[in-house]
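Asks: Any chance you could fold what I've pasted below:
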Amino acid sequence: MTAPDFRHRLSSEPLGPWGALRLWWTYPDDADARRDAARIPVTPGAELPDPASGRLGVTWLGHASALLWVDGVTVLVDPVLSPGIPGAAKRLTPPGRTVAELPRIDAVLISHDHYDHLDVRTLGALPRSTRILAGLNSAAFFRARGFTDVVELDWWESVGVAGLSGEVRIEFVPARHWSRRTVTDYCHRLWGGWVVTAPDGRAVHHAGDSAAGPHVARIAARHRRIEIAALPVGAYAPRELLRTVHMDPAEAVKVAETLGVRRVVPVHWGTFVLSGEPVLEPIEATRRAWARAGRDRDDLWDLPIGGSRTL
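Replies: I've put the predicted structure just below:
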């Protein structure tokens, strides 16, 4: 039986071996990266929102890992809380929380299978009864590791979770990216982002890992009340290699405008060296692009690692 293949959903081909080698040569010096990372604020053990408040919010745990809070439902997105990942040096900054320090989780949402978004060491520390939501053809990966409640979703499919005031919907939405963990499973698992919607229609969006593209307008047309978006702003240089798989800070601000979202949490920066830009450049460039766009500074939720904000 032929394994599923989602290459027909690619907007363009990702890096091949020579592209990956060229990318590696652009990496900043490790000493420079660690010097810059020492300036990134980290607040381990900071107070978390109270789910019983029913508020919408985000806690940034470092890189793309985040807790989303929606009407009493708490979901954990792309948890990578271990000391390092294959293909990169050890973390530049510690995670905002260890697995033992996490609150009660209603579901874990996995955007795609790249090592900086799907970490088996972090997953291995979670109870095997934890509900896992991921893209098509992902269930076997998690079930092989003992997880018993795994749901595969295609783009635009959703599941419901009981919130404080009704059903919270968790929907898998498109992203412009790709998937692979080994040399033999290229694009075998579907990638995407997430929109978590409260019963009153307000939503929180986590884009996973994505370049800008026409999918953003489709998400905006379907979800007209996204109040907060966690958007990736790092791992974008050099642009000739990465523009088709990662958005840069200026594009992230334009994506926010297309989504019609007021508040943005910049993620996917400050944790691992995965590309050529200096470690602090993503957040500094995001702040500049935000100001150039004339957006309210208070709506850029540039959280410390471990920090939270709620509505």
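
Asks: C-alpha from now on. contacts and neighbour counts both.
Replies: Will do.

Asks: Can you tell me how far Val159 is from Glu227?
Replies: Separation of Val159 from Glu227 (C-alpha to C-alpha, to the nearest Å): 20 Å.

Asks: Could you do Pro238 as well?
Replies: Between Pro238 and Glu227 the distance, using C-alpha to C-alpha, works out to 31 Å.

Asks: Looking only at neighbour counts, state which of those two leads.
Replies: Neighbours were counted for Pro238 and for Glu227 using other C-alpha atoms under 10 Å; Glu227 has more, 20 against 15.

Asks: Does that one touch Arg202 like I think?
Replies: Yes - Glu227 is within contact range of Arg202, at 6.3 Å (criterion: C-alpha atoms under 8 Å).

Asks: what about Thr74, which helix or strand?
Replies: Take DSSP states H and E as the rule and Thr74 turns out to sit in strand 73-77.

Asks: is it true that Leu241 touches Leu15?
Replies: Yes - counting by C-alpha under 8 Å, Leu241 touches Leu15, with 7.1 Å between them.

Asks: Sequence B follows; please return its structure for comparison with A:
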Amino acid sequence: MRCIPFFLKQSALLMLCLLLIACDADQTSGLSGEARAAAQRPSHHRDDGFSNSDGSRVNKPLSELLRWWWSRQAIDLDALVAPDRIKAAWAQMPQAWQAEITNGSTETAGLHRHEVQWLGHATIVLRIGETRILTDPHFSERASPLSWIGPKRLHPVPLTIAELGRIDYVLISHNHYDHLDLPSLRQIAQQHGGPPVMLVPLGVDVWLKEAGFERVLGFDWWEQNRLGDFAFHFVPAHHWSGRGLWDRNKTLWGGWVVDHPSFRFFFAGDTGWSDDVHDIAKRFAPFDLAAIPVGAYEPRWFMANQHINPHEAVRMHQALGKPLSLGIHWGTFQLTDEAYEDPIKDLIAAMKHEAIALDRFRLFVPGQTLRLVPRHQKGN
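Replies: Reported below is the predicted structural model:
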């Protein structure tokens, strides 16, 4: 029989799940009040918020939340992410995931240097020349509105915000606590030289501006904004939004395409499987790099319509034209029921099943950096 402290801990986590639905409701209320030029609003716009592109919404009734909570009582969740287990998982990662990309060129410095670094979860730093882009920055100890309970970081942040260097653009996929971390954004906004440009979904722009942020741009799906040499496109994902009881689906969610003359990048954000990926590929492929979620997928009966698993991540990789891909949304916070090493094992199995070389879809250890090949150097 499980000990009483464990039961109390699980009960507290259930209460947090309810809190994540019930708290902070006033902070993200309301859509943008700016007039939209379109004579007919897009189909994913509704009177009470937004839906997925197929018209569906990810709405989990309380009964399913309780069923999931009850099923977790038979699982030693702490054992699934024990420190020794994490270290063993990192040690067993294929050598191919650490290999440098070679193209016969020595042009790798200065303005021509492109690289990607994974800092944990959905936070990556993409350097294109002298420009740095940061996705879903999360540097806090917990993915929670509360400092004392909620998903806790499983490894230290490999870089502090002060060590990042200047960030030019921040991309936000949606407003869930593991993707939009307000303390992190506040720190980044204080960087030397002024705040970065923050590119965010509709509704999140209103919330950030009300919170005092400047240089915030809101996007609907398929909207773009050209900033210098970059074109930023916001694209659909199959997910949902909300930080409180009264704001569910009141702000939009999605992914990003970053287009530069020498590099094209896709950031999927947080998503279940949908045909959106085919529409994205049709408009923007080929990509030089794709960041695709591979974690937080068990149990499937509860997670399938909001989080893809590694097998679906490989499907997405294929649908996008098999670009160099980086797995995100794993290994940082214990959000669901798979063991720490499961995304690693399941991704390798899916790639072998599809006869995909392991170095084409990689997982990194926290802080790992990979130098990338600009488009004009490929094939040299």
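
Asks: Overlay the chains and give the TM-score.
Replies: Overall, the chain-to-chain superposition scores 0.89 on the TM-score scale (TM-score structural alignment, normalised by the length of the first structure); 298 aligned residues with a C-alpha RMSD of 2.1 Å.

Asks: about what we covered before: next structured bit after the strand holding Thr74 of the first structure?
Replies: Where DSSP H and E defines the elements, the next helix or strand beyond strand 73-77 of the first structure is strand 107-109.

Asks: post-alignment, that next one versus the second structure, mean distance?
Replies: Superposed on the second structure, strand 107-109 of the first structure shows a mean distance to its aligned partners of 0.8 Å (mean C-alpha distance after the TM-score superposition for the first structure).

Asks: Please name every helix or strand in contact with that strand.
Replies: For strand 107-109 of the first structure, the contact count by 3 or more C-alpha pairs under 8 Å, 6 or more residues apart in numbering; DSSP states H and E identifies strand 73-77, strand 131-135 as packing neighbours.

Asks: which bit of the second structure covers it?
Replies: Following TM-score structural alignment, the partner segment of strand 107-109 of the first structure in the second structure covers residues 169-171.

Asks: What are the contacting residues of the matching stretch?
Replies: Judged by C-alpha atoms under 8 Å, 6 or more residues apart in numbering, the contacts made with stretch 169-171 of the second structure from elsewhere in the structure are 132-137, 196-200, 256.

Asks: For those, which single residue is the most surrounded?
Replies: Within the contacts of stretch 169-171 of the second structure, Val200 tops the neighbour count with 30 neighbours, counted by other C-alpha under 10 Å.

Asks: show me what contacts whatever residue of the first structure lines up with that residue?
Replies: Superposed on the first structure with TM-score structural alignment, Val200 of the second structure falls opposite Ala134. Contacts were defined as C-alpha under 8 Å, 6+ apart; by that measure Ala134 of the first structure touches 109-112, 150-153, 172.

Asks: ok, now with 7 Å
Replies: Contacts for Ala134 of the first structure were tallied using C-alpha atoms under 7 Å, 6 or more residues apart in numbering; they are 109-111, 151-153.

Asks: farthest pair in these?
Replies: Considering C-alpha to C-alpha, no two members of these lie farther apart than Ser111 and Val151, which are separated by 12.8 Å.

Asks: Same drill for the two, tell me which one is more crowded.
Replies: Summary of the neighbour comparison: Ser111 of the first structure and Val151, criterion other C-alpha under 10 Å, with Ser111 having more neighbours (29 against 18).

Asks: Now check Thr148 of the first structure against the second structure: what is it aligned to?
Replies: Aligned counterpart of Thr148 of the first structure in the second structure: Glu214 (TM-score structural alignment).

Asks: Can you classify Pro257 of the second structure by secondary structure?
Replies: One correction, residue 257 of the second structure is Val, not Pro. At Val257 of the second structure, secondary structure determined by DSSP: H, G, I helix; E, B strand; the rest coil is strand.

Asks: Oh, that last question was meant for Thr271 of the first structure, not what I typed.
Replies: Thr271 of the first structure, by the three-state scheme (three-state DSSP), is coil.

Asks: Tell me, how many residues neighbour the corresponding residue of the second structure for it?
Replies: By TM-score structural alignment, Thr271 of the first structure lines up with Thr332 in the second structure. Thr332 of the second structure sits with 25 neighbouring residues when counted by other C-alpha under 10 Å.

Asks: what's the burial count for Pro156 of the second structure?
Replies: The tally of other residues near Pro156 of the second structure (other C-alpha under 10 Å) stands at 15.

Asks: actually Ala304 of the second structure, not the one I typed
Replies: Using other C-alpha under 10 Å, Ala304 of the second structure is surrounded by 17 other residues.

Asks: got the contact list for the closest residue to it other than its chain neighbours?
Replies: Nearest in space to Ala304 of the second structure, with sequence neighbours left out and distances taken as C-alpha to C-alpha, 6 or more residues apart in numbering, is Gly272 at 6.2 Å. By C-alpha under 7 Å, 6+ apart, Gly272 of the second structure lies in contact with 238-239, 304-308.

Asks: If we use 10 Å, what do you get?
Replies: Under the criterion of C-alpha atoms under 10 Å, 6 or more residues apart in numbering, the neighbours of Gly272 of the second structure are 58, 237-240, 293, 297, 303-309, 312-313.

Asks: just Ile188 of the second structure next, same as before
Replies: Contact analysis of Ile188 of the second structure by C-alpha under 10 Å, 6+ apart lists 137, 161-162, 164, 166-167, 170, 182, 194-196.

Asks: give me that answer again for 8 Å
Replies: Residues 161, 167, 195-196 are the ones in contact with Ile188 of the second structure under the rule C-alpha under 8 Å, 6+ apart.

Asks: any idea how far Ile85 of the first structure lies from Ala237 of the first structure?
Replies: Remark: distance between Ile85 of the first structure and Ala237 of the first structure (C-alpha to C-alpha) = 20 Å.

Asks: any idea how far the aligned partner of Pro94 of the first structure in the second structure is from Leu20 of the second structure?
Replies: For Pro94 of the first structure, the aligned position in the second structure is Pro156, judged by TM-score structural alignment. For Pro156 of the second structure, the distance to Leu20 of the second structure equals 24 Å [C-alpha to C-alpha].

Asks: cool, and Gly228 of the second structure?
Replies: Going from Gly228 of the second structure to Leu20 of the second structure by C-alpha to C-alpha gives 38 Å.

Asks: Next: Gly254 of the second structure.
Replies: The gap separating Gly254 of the second structure from Leu20 of the second structure is 20 Å, by C-alpha to C-alpha.

Asks: Tell me, how many residues neighbour the equivalent of Ser82 of the first structure over in the second structure?
Replies: The alignment partner of Ser82 of the first structure in the second structure, by TM-score structural alignment, is Ser140. The tally of other residues near Ser140 of the second structure (other C-alpha under 10 Å) stands at 17.

Asks: what's the spacing between Ser140 of the second structure and Ser184 of the second structure?
Replies: Computed as C-alpha to C-alpha, the Ser140 of the second structure to Ser184 of the second structure distance reads 7 Å.
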